[in-house]
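**Student:** fold the following, please.
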Amino acid sequence: MVSTSAGSIAAPGNPASQLRFRAPGEGWFPVAVDSLVPTPWGCRQYSLAAVDVSAPTATVTATPGPSATPRPTGTALPSATAIPPEVMFDEYEPNYDFSSAANVGVGQTIALNFNPYPAGSNEVDNDYFRLYVKVGEALKLETTGLAAGLDTNLIMYRENGEVIAGNDDCQAGQRQSCLSWKPDYTGVAYLLVGPVGTIPEAISAGARAYQLVISDVAGSGSITNGTPTPAFGQPFLGDQAGGLPWKVTPLPPTPIRLPLTATVTGEFPPSTGASRTGEVQVRAYSLIPPTLTPEPQQPVTVQLMVYYDENDNRAPDISEGVAGISVRILDSLTNRLLGQIFTDGQGHASLSVSAAGDVRLSVPYLGYTQPVKPPGKQFEIRLGALRLPSLIP
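**Tutor:** As a prediction, this is how the structure comes out:
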C-alpha cells in the first residue's frame, strides 16, 4: 500500500495478507493486491476489508461538558469491478503460445472465444492446445458454432514444432475449419486455432465465441482404414478423392536415368556434313528431403535461487527464499517446454533435462529469461527490498 506521494507504508504477509497503518492525512490511498504463486481459476477469489481500529477517545474528566463530536462514519470501499461478459476471455487462457498451450484430450467439445488475455487487451487472440495422440487413432478436429462473422483457421504441429497440416475452410464458402489426421506416432501434438480476417467487435457476450471438437473416428469410415502412413515429405491422402479437405499438391515423380539420342553442339568442334550424335545422361535427384541425423542428447541441469533481500546485503539469507515461483526450461530453437518446477520453501529449484543443444531458462512471473549451455548453470534472482522512511511525517 502506497501513499499519494508514492512512499511505501507497509508490506503484505503470506499466505493471507494483513497490514495496519496510521493515515498521515485525509485523502485516497490505493491498495494493490497480487498473487504470489500461480493459482487455478476456481481459486482466484478473495475478500478485501478495511476496518478502523483506532481506540476511542478516552474520557479525561467526569465534569459535564459539551458532548463530543461524533466520529464520521467511514466511507465504504467500492466493490470490485467485474470483467464485462462481452470481453471476458475463455477458461483456457492464457494459452497464446506453445509454452502456455492448454492441455486438452481426444473426445472433448470445448467452448472457447477469441477474446484476448488479459481482458481488454488489443492483441489478436491465438489459442494453442496440447493433446496426446496414439498410433491407430483417426482424429477429426473441427471448429463449430462460430459466432456471426467469425472465421477460423487450424494448424496441427508435431511435438518438435514441425507442421503436420492446416485448414482454413472445410469447404469453399464456409468459415469453419476441419482437419483429419491418422497419427504416425504416439506422443504429444499441438493445435493452433486462430481467427482469419476481421474479428467481430466484442459488443455482447458470445460475439467472438466458437467450439473446438476433437474426436476419434477410427472404425467409423470417416477416414479410410488401412491407408499406409506416408513417408516424410509426402502428402497424406484420406478417403476423399481429393485427399484431405484442404488442397494438397502431390510431389512430382522422382526423375530416372534414360538413354537419349540427341544432337550435341557447342562443346565439340564443328564438322562438315552430318552432325555428331551421342548419349545424354540425366542425373537423378530425389525431391524427398534426406532423413536428418538426430543430434545426441546432452544432460542440462539448472539450479535457481529466488530470494527477497530483506536486509539488503545482496546475498540470500535464511527465511528470504520465495516459494511457489514457476521455473521453466525451454528448447532454444523450437520453444518447446522441456521441464517445469516450482521453487520450494527456501526459494530453491533444481531441474535437469535432456537437450540436443542450448536451452532457455524462463521465470514467467518475474519476466526473467536466460540462455543456458550444457551441462548447465546456477542462477540467483534477487528481489530488492523496499526502503521505508524512518518516520512518517
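**Student:** could you use CA atoms for every contact and neighbour count after this?
**Tutor:** Fine.
**Student:** Gln303 contacts Leu361, doesn't it?
**Tutor:** No: Gln303 lies out of contact with Leu361 (CA atoms under 8 Å); the separation is 10.0 Å.
**Student:** okay, these two: which has more neighbours?
**Tutor:** Counted by other CA atoms under 10 Å, Gln303 and Leu361 do not tie: Leu361 has more neighbours, with 23 against 16.
**Student:** elements contacting the helix or strand hosting the more buried one?
**Tutor:** Leu361 belongs to strand 359-363 when assigned by DSSP states H and E. Where contact means 3 or more CA pairs under 8 Å, 6 or more residues apart in numbering; DSSP states H and E, strand 359-363 is packed against strand 326-331, strand 368-372.
**Student:** switch to 10 Å and redo it
**Tutor:** strand 298-309, strand 326-331, strand 337-342, strand 368-372, strand 376-384 (3 or more CA pairs under 10 Å, 6 or more residues apart in numbering; DSSP states H and E).
**Student:** so which of these gets nearest Ser352?
**Tutor:** Proximity to Ser352 (CA to CA) singles out strand 298-309 among the helices and strands packed on strand 359-363, at 4.2 Å.
**Student:** what is the burial count for Phe379?
**Tutor:** Neighbours of Phe379 (other CA under 10 Å): 14.
**Student:** is it true that it touches Val327?
**Tutor:** No: assessed by CA atoms under 10 Å, Phe379 is found out of contact with Val327, at 11.5 Å.
**Student:** now list whatever residues contact both of the two.
**Tutor:** 302-304, 349, 361 (CA atoms under 10 Å, 6 or more residues apart in numbering).
**Student:** the strand holding Leu361 to strand 326-331, inter-axis angle?
**Tutor:** Put simply, strand 359-363 runs at 160 degrees to strand 326-331, going by axes from the mean of the first three to the mean of the last three CA atoms, to 10 degrees.
**Student:** between strand 368-372 and strand 359-363, find me the angle.
**Tutor:** Using the same axes, to 10 degrees: strand 359-363 against strand 368-372 is 160 degrees.
**Student:** and the angle for strand 359-363 with strand 376-384?
**Tutor:** Per the same axes, to 10 degrees, the angle that strand 359-363 makes with strand 376-384 is 20 degrees.
**Student:** any buried residues in strand 359-363, and which?
**Tutor:** 359-363 (16 or more other CA atoms under 10 Å).
**Student:** ok, the residues you listed vs Asp309, which is closest?
**Tutor:** Val363 (18.1 Å).
**Student:** also this sequence, please, to line up against the first:
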Amino acid sequence: MPTATPLVSADEAEPNNSISQARPMTPGEAGRYGVGGNDKADYFSMLVKQWTRYRCETKTDAVDTELFIQDAAGHTLYYNDDRATGEIESWIEWTADTEQTVYIVVKARGDTYGAYALQCIAYAPPTATPYPTAVVVVTVPPQPIPIPAPVVVVQRALQPTATATRSLTVTATAITTMTATATPDTRIMLVVRKLPNVVTTASAAQTEVSLLIYYDANNDRKPSPDEGVPNVSVMLVNGNGQPIQQAFTSALGEVRLTAPQNTQRIVVPFVSGWSETIRHGAVGGVTHNNFQIGLQAVEIPVFIPVETQADNGGQE
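**Tutor:** Got it, this is the predicted structure:
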C-alpha cells in the first residue's frame, strides 16, 4: 500500500501557498509555521528598501527547509538549502539593489515535514569605507629656467647747442643673474652671482642765466610791470671775450639762457661798461645766475640804443 501523505497542522499564516496568498511580514518579525506533506510551500511578502541589507533564516530540527527570495513575477533572486554542511536549516543574506516587494518562500526538501521558525531582519545601509587619498608623485626632469641676458642701456650725450647744454650718460648692467634648476624632488636650487655695480656717469653742471633790463621811470630803483626794455642784445662770452650765445630781451625786457661750461661772462653791448661773471656749480647740479639792469630816468626824452634782430641775425 502507498505511504499516506503526512498531514501538517495548519498554522496562523495559512493559507499562504502562493504569491497571491503571501502573508505580509515586516523586518524583525518572527513566527512559527509548518511545511511539508500536504503543505508544499509557504509564501511571505516583505517590502525591502534600496541599499539596505537583509537576512532571512529558518530555525528547525524537524524539516529540511529550502529558502527562496523571489520577485513579483516569481523569479528566484536568491536561494539556499542548508546554511552549512550537515544542517537542515536555511539562511540567505543580501543587499537590496532597488525598493520592491519580495516574496520569501519556504519549502520542505524531500519527504521531510514539520514545524519551523522564520525570521527576517534588516541592517542599516553599510557605511562606505573611506579610501585613502591617492598621492601622485611626479618626477620632473631637470630643466634650466631661462634668465634674460644682462641689459645695457646707454643714453648718448647731446651735442651742445645754443639752448641745450645738459648731457647725461648712463651705463646700466644687470646687478645679478639667477640660474634655476628643477630637480626630480621638485625642489628649486638658485645660484646667484653678483655682477659689477651699475656705473652712472652724471652730466656736467647746468648753468641757467636770466637778465632783466628795465627803464626806471619812477626812480624807485626796482622794476615795475611796464618798465621792461625790449629788443636789447645780450651775449654770453668765453674767457677770450668771444661770443658763445646771443639773444634779445622780450617785450617784458627779459632774456633767459642756458650757459655752456666755457661761458665766463654776460655782457650787454649797448650798456657801456656793464658785464658780470657767470658762476658754474658742482657736477650734476643746477646753478642760477640772475641779473638786473635798471636804466635811470631822465627829464628829457633820450634814445635807448637797441640793435635790431634783423641787423645782427639774432633770435629771441
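**Student:** need the TM-score from the superposition.
**Tutor:** The TM-score (TM-score structural alignment, normalised by the length of the second structure) is 0.36; 123 aligned residues with a CA RMSD of 2.1 Å.
**Student:** okay if I get the buried residues of strand 359-363 of the first structure as JSON lines plus distance to Met156 of the first structure?
**Tutor:** Below are the buried residues of strand 359-363 of the first structure laid out as JSON lines (distance: CA to CA, whole Å):
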{"residue": "Val359", "distance to Met156 of the first structure": "24"}
{"residue": "Arg360", "distance to Met156 of the first structure": "24"}
{"residue": "Leu361", "distance to Met156 of the first structure": "26"}
{"residue": "Ser362", "distance to Met156 of the first structure": "25"}
{"residue": "Val363", "distance to Met156 of the first structure": "27"}
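**Student:** that older thread, identify the contacts common to Gln303 and Leu361 of the first structure.
**Tutor:** Counting by CA under 10 Å, 6+ apart, the residues touching both Gln303 of the first structure and Leu361 are 327, 377, 379.
**Student:** burial count for Gly339 of the first structure?
**Tutor:** 15.
**Student:** and the closest residue to it other than its chain neighbours, what is it in contact with?
**Tutor:** Distances taken as CA to CA, 6 or more residues apart in numbering put Ile329 closest to Gly339 of the first structure, at 5.3 Å, once the chain neighbours are dropped. By CA under 10 Å, 6+ apart, the contact set of Ile329 of the first structure is 99, 300-302, 335-341, 351-353, 359-363, 369-372.
**Student:** how does it look with 7 Å?
**Tutor:** Applying CA atoms under 7 Å, 6 or more residues apart in numbering to Ile329 of the first structure gives the contacts 337-340, 359-362.
**Student:** on that earlier part again, pull the most distant pair out of the shared contacts of Phe379 and Val327 of the first structure.
**Tutor:** Across those (CA to CA), the longest gap, 11.8 Å, separates Ala349 and Leu361.
**Student:** Val209 of the second structure: which element?
**Tutor:** Counting by DSSP H and E, Val209 of the second structure is part of strand 206-216.
**Student:** next one: Gln211 of the first structure
**Tutor:** Going by DSSP H and E, Gln211 of the first structure is part of strand 209-216.
**Student:** right, and the helix or strand after that strand?
**Tutor:** Counting by DSSP H and E, what follows strand 209-216 of the first structure is strand 260-263.
**Student:** packing partners for that next one?
**Tutor:** Applying 3 or more CA pairs under 7 Å, 6 or more residues apart in numbering; DSSP states H and E, one finds that strand 260-263 of the first structure contacts strand 277-280.
**Student:** please point out which parts of the strand it packs on sit buried.
**Tutor:** Per 16+ other CA under 10 Å, strand 277-280 of the first structure contains no buried residues.
**Student:** packing partners for that strand?
**Tutor:** strand 260-263.
**Student:** what about Ile104 of the second structure, how many neighbours?
**Tutor:** The number of residues near Ile104 of the second structure, taken as other CA under 10 Å, comes to 27.
**Student:** surely it is in contact with Tyr43?
**Tutor:** Yes: counting by CA atoms under 7 Å, Ile104 of the second structure does reach Tyr43; the two are 5.8 Å apart.
**Student:** pull the most distant pair out of the contacts of Ile329 of the first structure.
**Tutor:** Checking the contacts of Ile329 of the first structure with CA to CA, the most distant pair is Gln340 and Val359, at 12.8 Å.
**Student:** OK, contacts around Leu47 of the second structure?
**Tutor:** 100-102.
**Student:** where's it, which helix or strand?
**Tutor:** Remark: Leu47 of the second structure resides in strand 41-48, with elements defined by DSSP H and E.
**Student:** buried sites along that strand?
**Tutor:** Neighbour-count burial for strand 41-48 of the second structure [16+ other CA under 10 Å]: 41-46, 48.
**Student:** identify the farthest-apart pair in those.
**Tutor:** Ala41 and Val48 (21.6 Å).
**Student:** neighbours around the residue nearest to Cys56 of the second structure when sequence neighbours are not counted, how many?
**Tutor:** Using CA to CA, 6+ apart and skipping residues adjacent in sequence, the residue nearest Cys56 of the second structure is Cys120, 4.1 Å away. When neighbours are counted by other CA under 10 Å, Cys120 of the second structure registers 20.
**Student:** helix or strand next in line after the helix or strand where Cys120 of the second structure lies, which one?
**Tutor:** Applying DSSP H and E as the criterion places Cys120 of the second structure in strand 114-123. Using DSSP H and E, the next helix or strand after strand 114-123 of the second structure towards the C-terminus is strand 144-145.
**Student:** for the next helix or strand after that following strand, name the packing helices and strands.
**Tutor:** Next helix or strand after strand 144-145 of the second structure toward the C-terminus (DSSP H and E): strand 153-154. Packing partners of strand 153-154 of the second structure (3+ CA pairs under 7 Å, 6+ apart): strand 169-172.
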